[in-house]
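*Asks:* Just the structure for this:
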Amino acid sequence: MDITQVALSRRTCKAYDPSRKVSPADVEQLKTLLRYAPSSVNSQPWHFFIVSTDAAKQRLARAAKASTYAANEPKILNASHVIVFCARTSMDDDHLTAVLDQEDRDGRFPKPEGKETQRRGRSFYAGLHRYDFKDTQHWMEKQVYIALGTLLFGASALGIDATPIEGFDQRIVNEELDLRSQGLTSVVMAALGYRSQDDFNADLPKSRLPAETLFTEI
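*Replies:* Next up, the predicted model:
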């Protein structure tokens, strides 16, 4: 695969065809990409809500009814699927233990001392952000955006159109999905599906700053 062609052909979708749905097989591939997305010290501080029913999309669309976000309401309603990317609200010891135990079950520690070494290392960085930098929430949300980038590129490789969406009222999404009680908060959404003929962005040339202004090779 020529991955540059994936990057060059990808367009942020501005209008979806509600009659076209992403296949269950492709959804499973995208779920795998999200599950295996990289994160700092493999902390995996995320949860993903995959929304596909009309009723559930109507609930999400409430968060885009305000005039500030109105352009995103039809994207949410007409997309085949919408993924809500959530970050944890704390990097607590229970989560760190769950990650460590899963690594153990998956055979990440061929030597007995490896598990303790991993525990100390991850706890050090979690503590650094919690106590010294005091930016744990920001740190976790940055990991969520790594997963978003992974999804967008993977969707394009599968021929699926996508739209990253930050323009929504997070409080409404948090309430609709009862995120606070689950120790989660919404960060960003991604609409997935297939563009309609009304997508003005489909045939416009991509535009990026010149390579010579972006790269310095030393």
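*Asks:* From here on, just use CA atoms for contacts and neighbour counts.
*Replies:* Fine.
*Asks:* Next, count neighbours for the residue nearest to Glu176 when sequence neighbours are not counted.
*Replies:* Excluding the flanking residues, the one nearest Glu176 by Cα to Cα, 6 or more residues apart in numbering is Arg59, at 6.7 Å. Neighbourhood size, Arg59 [other Cα atoms under 10 Å]: 17.
*Asks:* Need the three-state assignment for Arg59.
*Replies:* Following DSSP: H, G, I helix; E, B strand; the rest coil, Arg59 is assigned to helix.
*Asks:* got it, and Lys14?
*Replies:* coil.
*Asks:* distance of the nearest residue to it once chain neighbours are set aside from Ala15?
*Replies:* In this structure, Lys14 finds its nearest non-sequential neighbour in Asp199, 5.2 Å apart by Cα to Cα, 6+ apart. Using Cα to Cα, to the nearest Å, one obtains 5 Å as the distance from Asp199 to Ala15.
*Asks:* now do Tyr36
*Replies:* Tyr36 is 29 Å from Ala15, by Cα to Cα.
*Asks:* ditto for Ser196
*Replies:* 6 Å.
*Asks:* To compare against the first, here's the next sequence to fold:
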Amino acid sequence: MNIIENLKWRYAVKKFDTNKTLSTAQIEILKEAFNLTATSYGLQPLKLIIIKNKEIQEKLLPFSWNQQQIVQASHLFVICIQDHYTSKEVENYFQLVQKIRNTPDDIINPFKKFLTAEIEKKTQEELFNSNKNQAYIALGNLLTVCASQEIDSCPMEGFSPEKYNEVLNLNTHNLTAVLVLPVGFRATDDYMKDLPKVRKELNESVLEIN
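*Replies:* Below you'll find the model as predicted:
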């Protein structure tokens, strides 16, 4: 399938086949896709938690509005952001730039100074909201890559971040859960599987200015 056909094939799975599991190679593709996601200034203020443990998935179920995809899925992805974000992340980023690109200080320093000031002038709430927006970019990227690989998924906002943080012990890693993505393979008896996709006509959703 080409990418448009893949996207037409994709839907938010309501029931996963519990007998099917993603391969190690498929998980590696999704990990790489997450890591290659575009983020503001390339700072990557995100972390992906990958869970393949039915006991943990069961523990998270009551904190996910009892959506059964949480336990049915081959793997459960949890996209997180840092609970407390500082300009230290800028320092870490530019150390990586120098390591990979060997960029001279006189080229790096002006941009580094700008980004440091941008972060330091914002409140933690502003930084949290900004970084949470980056998580949605990563989610969209993962959905597209899943579709391209014919891996099923179901993006979720309906869960308790506080309880996820508690069960997964995320606070000790300065992380908080913001989005959930069960991945796997659709069940043959998922009632949504063969329903036509409902979308507006292109001329309703796209405005071209010439």
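*Asks:* Any idea what the TM-score comes out to?
*Replies:* Once the chains are laid over each other, their TM-score by TM-score structural alignment, normalised by the length of the second structure reads 0.92; 209 aligned residues with a Cα RMSD of 1.8 Å.
*Asks:* follow-up on the earlier one: matching the residue nearest to Lys14 of the first structure against the second structure, which residue comes up?
*Replies:* Using TM-score structural alignment, the equivalent of Asp199 of the first structure in the second structure is Asp190.
*Asks:* Okay, and Val78 of the second structure sits in which element?
*Replies:* strand 75-82 (DSSP states H and E).
*Asks:* what's in contact with the longest helix seen in the second structure?
*Replies:* The longest helix of the second structure (DSSP state H) is helix 124-148. Helix 124-148 of the second structure has contacts (Cα atoms under 8 Å, 6 or more residues apart in numbering) with 2-3, 6-7, 9-10, 30, 33-34, 37-40, 45-46, 79-85, 119, 152-153, 155, 178-179, 181.
*Asks:* The strand holding Val78 of the second structure - contacts with which helices or strands?
*Replies:* strand 46-51, helix 124-148, strand 175-184 (3 or more Cα pairs under 8 Å, 6 or more residues apart in numbering; DSSP states H and E).
*Asks:* Now do the helix or strand just after the longest one: which range of the first structure does it align onto?
*Replies:* Meaning helix 124-148 of the second structure. Under the assignment DSSP H and E, the closest C-terminal helix or strand after helix 124-148 of the second structure is strand 152-153. Under TM-score structural alignment, strand 152-153 of the second structure corresponds to residues 161-162 of the first structure.
*Asks:* and the strand holding Val78 of the second structure, how far from the first structure on average?
*Replies:* For strand 75-82 of the second structure, the mean deviation from the first structure after alignment is 0.6 Å (mean Cα distance after the TM-score superposition for the first structure).
*Asks:* circling back: touching, the match of Asp199 of the first structure and Ala12? I think so.
*Replies:* No - in this structure, Asp190 of the second structure is not within contact of Ala12 by Cα atoms under 8 Å, at 10.6 Å.
*Asks:* Now for the two: what residues contact both?
*Replies:* The contact lists of Asp190 of the second structure and Ala12 share no entry, where a contact means Cα under 8 Å, 6+ apart.
*Asks:* Go ahead and confirm Val13 of the second structure touches Asp152.
*Replies:* Yes - Val13 of the second structure lies in contact with Asp152 (Cα under 8 Å); the separation is 6.7 Å.
*Asks:* what do those two both touch?
*Replies:* Arg186.
*Asks:* Looking at these two, which has the bigger crowd around it?
*Replies:* A direct count of neighbours by other Cα under 10 Å for Val13 of the second structure and Asp152 places Asp152 higher, at 25 against 22.
*Asks:* between Ser196 and Ala15 of the first structure, who's got more neighbours?
*Replies:* Counted by other Cα under 10 Å, Ser196 of the first structure and Ala15 do not tie: Ala15 has more neighbours, with 26 against 17.
*Asks:* if I pick that one, what's in contact with it?
*Replies:* Applying Cα under 8 Å, 6+ apart to Ala15 of the first structure gives the contacts 74-75, 78, 195-200.
*Asks:* try Leu77 of the first structure
*Replies:* Leu77 of the first structure touches 18, 54, 57-58, 61, counting by Cα under 8 Å, 6+ apart.
*Asks:* again, 10 Å this time
*Replies:* 16, 18, 52-61, 191 (Cα atoms under 10 Å, 6 or more residues apart in numbering).
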